[in-house]
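1. Please work out how this folds:
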Amino acid sequence: MIICHPQGSVLFPYWNYLGSFTGSGDPLELPQVSAAINAQELGKRTPHVPMFVYHAQSDELIPNAGTDRVVNQYCQDPNVSITYNREFLAEHISGIVGWLPKGCQFIIDRMNGVPAHTGCTIDSPYTTLTDGDFVDLIGKEWPQIAALVTGFPVGAR
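-> The predicted structure is shown next:
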């Protein structure tokens, strides 16, 4: 799951991620790390795992045109499983709230063995906050969502 830095800052304020590396040199230059980063580069290859993608259409820092292009590229393959939520009202920081319930529910479902749909689902709501599922998902799944965003295991055991 890719989470923007503000959430990491809330969970681990002032944490020096690269400074916590105990090996020698730059950890991003290790062959294993750079190979893993290159293999995960968005748009480089079509994903073979279900994806939930969220982007605020009014994001003032990262325009959503690039995300739209990558999703449209992926959706050319009929075998992909992409759920793309393009919330209109949110911007970069408030978008953190917008994706949380459905994005976490997506992951919780996969961890519980619920199969993802095949194909692409692209939704462009005005806002996710007035979506009837928002309050239900937060209320019903709060313990699982809290576990997910703090690094604890989720799903069937």
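
2. only C-alpha atoms for contact and neighbour calcs from this point on.
-> OK.

3. so which strand or helix has the residue nearest to His92 when sequence neighbours are not counted?
-> Sequence neighbours aside, Asp59 is the residue nearest to His92 in space, at 4.6 Å (criterion: CA to CA, 6 or more residues apart in numbering). Using DSSP states H and E, Asp59 sits within no helix or strand.

4. and if you look at Asp109?
-> Applying DSSP H and E as the criterion places Asp109 in helix 95-111.

5. Contacts for the helix or strand following that helix, please.
-> On the C-terminal side of helix 95-111, the closest following helix or strand by DSSP H and E is strand 119-123. Around strand 119-123, the neighbours that count as contacts under CA atoms under 8 Å, 6 or more residues apart in numbering are 75, 77-87.

6. List just the nearest of those residues to Pro101.
-> For these, the minimum distance to Pro101 (CA to CA) is 11.8 Å, reached by Asn85.

7. Check the gap between the closest one and Thr121 for me.
-> Counting by CA to CA, to the nearest Å, the gap between Asn85 and Thr121 amounts to 8 Å.

8. about what we covered before: buried only: go through the contacts of strand 119-123 for me.
-> 75, 79-87 (16 or more other CA atoms under 10 Å).

9. Adding distance to Pro101 and secondary structure, write the residues you listed out as JSON lines.
-> Conversion of the buried ones among the contacts of strand 119-123 to JSON lines gives the following (distance: CA to CA, whole Å; DSSP: H, G, I helix; E, B strand; the rest coil):
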{"residue": "Cys75", "distance to Pro101": "24", "secondary structure": "coil"}
{"residue": "Asn79", "distance to Pro101": "26", "secondary structure": "coil"}
{"residue": "Val80", "distance to Pro101": "22", "secondary structure": "coil"}
{"residue": "Ser81", "distance to Pro101": "19", "secondary structure": "strand"}
{"residue": "Ile82", "distance to Pro101": "17", "secondary structure": "strand"}
{"residue": "Thr83", "distance to Pro101": "14", "secondary structure": "strand"}
{"residue": "Tyr84", "distance to Pro101": "14", "secondary structure": "strand"}
{"residue": "Asn85", "distance to Pro101": "12", "secondary structure": "strand"}
{"residue": "Arg86", "distance to Pro101": "14", "secondary structure": "coil"}
{"residue": "Glu87", "distance to Pro101": "13", "secondary structure": "coil"}
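
10. quick one more, to check against the first:
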Amino acid sequence: MSVRRLVAGFLLVAASLVAPPGVAAAAAAPGDVLSARAVNAPGFFYANVWTITYQSTSATGSPITVSGTVIVPKGANANTPVVGYAPGTHGLGDQCAPSRHLEAGDETEGLLIHQYATRGFAVAVTDYEGIGTPGEHTYMAGRAEGHATLDAVRAALRLSGTGLSANTRVAIVGYSQGGHAAGWAAQLAPTYAPALNIAAYAVGAPPADLKVVADHNDGGDNAGLVLAAGYGIDVTYPDLDITPYLNDTGRAAITDIRDDCTDELQTKYSGRSMADYTTEDVLSRPEWSARVDEQKLGGTTPRAPVLLYHSNGDEILPVQVSVALRSAWCAGGGNVTFQRTYTGGHFATAALMSPSVTSWVGDRLAGRSTAGNC
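-> This next block holds a predicted model:
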């Protein structure tokens, strides 16, 4: 049995032990708050902030515990919208968790989160599966990311003391890995979280096709992200096992990588090829090829308006993955606003696009319509 299943089982047993005599304890549902702790997050003097754990669902359908942060501006009420914020890549280790960095005041995406919170929106930030909670981070597993993002919003709406209403408007936003998560949330929401009143999705530079992204980065400065994605997919699915296809260097790398944060992933493995770590092309194996293809965005069309944006100069995630995603979602009848920008590299685009993205999201949360540009 996996660590994640053991933890979920422990939580259910613990709940049954504290139930009143003669009353059966109810199993936690996705989005239920399992713990909450008020924190003093530097910079968020205008808001109440909680670090939480909440129930979610793995990519394979198992109950899991995920951590995150809920930021609610003081004076929030039933009309206060909620933004589900899916962070970009932070790494694989627990110490990389956005919730820990928000509490410490050194979160790299803090200014982007402030863009929403200072407008008066509550913000629910997920850590994703396996960062900050027991188990491995299922990096780039789309369903796990989408579930965790949607359940962070449900948890924020169920958290006591916020003043928020379950019926309030919701937006889901994210960039890079967060764009992948936001895109998956958009595809999963109608069946996984149909009660959420989702008004918009902002999907920035998503790694919408992992095979294209892996080929683009193999041997480059960001090869470590490819290795991390291979690790993340491997720990997601019990039917996969990458170890028989690793050489000695690969086995050492996989052992080392599991607690690395983004800066380590980018520096340790820069310039390396996957062939340096493997005895054969893992993606040529049918079981691996099929599982990697399952993470591809575009198979289901979002029902709420989507802002999809990506820079032509993105050095990590090639813009063609978003071009293809736009075509897929538009072909399905989606309301998509696609902005193919000239804003430079990957990280610069996140910052430069933030004001206009936040404004677009704010318009949707205010009830203003958009026709898209399909």
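
11. just the contacts of strand 119-123 of the first structure now: which is nearest Pro47 of the first structure?
-> Val80 (6.9 Å).

12. Tell me, how many residues neighbour Pro286 of the second structure?
-> The tally of other residues near Pro286 of the second structure (other CA atoms under 10 Å) stands at 10.

13. Need the max-distance pair from the buried ones among the contacts of strand 119-123 of the first structure.
-> In those, the most distant members under the criterion CA to CA are Asn79 and Glu87, with 24.9 Å between them.

14. And the helices in the stretch 101-250 of the second structure, which stretches?
-> Using DSSP state H, counting those that start in this stretch, the helices of the stretch 101-250 of the second structure run over 110-117, 142-158, 177-192, 210-217, 223-236, 248-257.

15. so the fourth one corresponds to what in the first structure?
-> Which is helix 210-217 of the second structure. Residues of the first structure matching helix 210-217 of the second structure by TM-score structural alignment do not exist; the stretch lands nowhere.

16. tilt between that helix and helix 223-236?
-> For helix 210-217 of the second structure and helix 223-236, the angle between their directions (axes from the mean of the first three to the mean of the last three CA atoms, to 10 degrees) works out to 150 degrees.

17. Equivalent analysis for the last one, please.
-> In terms of direction (the same axes, to 10 degrees), helix 248-257 of the second structure departs from helix 223-236 by 80 degrees.

18. residue range for helix 248-257 of the second structure in the first structure?
-> Helix 248-257 of the second structure lines up with nothing in the first structure when matched by TM-score structural alignment.

19. What helices and strands are in contact with that helix?
-> For helix 248-257 of the second structure, not one helix or strand is in contact under the criterion 3 or more CA pairs under 8 Å, 6 or more residues apart in numbering; DSSP states H and E.

20. cool, the fourth one as well?
-> Secondary structure elements in contact with helix 210-217 of the second structure, counted by 3+ CA pairs under 8 Å, 6+ apart, are helix 223-236, helix 286-293.

21. and the alignment partner in the second structure of Trp99 of the first structure, how many neighbours?
-> Matched across to the second structure, Trp99 of the first structure falls on Met353, judged by TM-score structural alignment. Met353 of the second structure is flanked by 16 other residues according to other CA under 10 Å.

22. Also Tyr54 of the first structure?
-> Tallying neighbours of Tyr54 of the first structure according to other CA under 10 Å, which is how burial is gauged here, yields 23.

23. right, and the secondary structure at whichever residue in the second structure pairs up with it would be what?
-> Applying TM-score structural alignment, one finds that Tyr54 of the first structure aligns to Tyr309 in the second structure. Assigned state for Tyr309 of the second structure: strand (three-state reduction, DSSP: H, G, I helix; E, B strand; the rest coil).

24. so Tyr309 of the second structure touches Gln339, yeah?
-> Yes. The pair Tyr309 of the second structure / Gln339 is scored as a contact, 4.6 Å apart, by CA atoms under 8 Å.

25. Overlap of the contact sets of the two?
-> Counting by CA under 8 Å, 6+ apart, no residue touches both Tyr309 of the second structure and Gln339.

26. what about the closest residue to Pro6 of the first structure other than its chain neighbours, distance to Phe134 of the first structure?
-> If you skip the residues right next to it in sequence, Pro6 of the first structure has Ile93 as its closest partner in space, 7.6 Å away by CA to CA, 6+ apart. Summarising the geometry, the distance separating Ile93 of the first structure from Phe134 of the first structure, computed by CA to CA, is 18 Å.

27. for Ile145 of the first structure, same thing?
-> Counting by CA to CA, the separation of Ile145 of the first structure from Phe134 of the first structure is 13 Å.

28. which residues do these two both contact?
-> Common contacts of Ile145 of the first structure and Phe134, defined by CA under 8 Å, 6+ apart, comprise Pro101.
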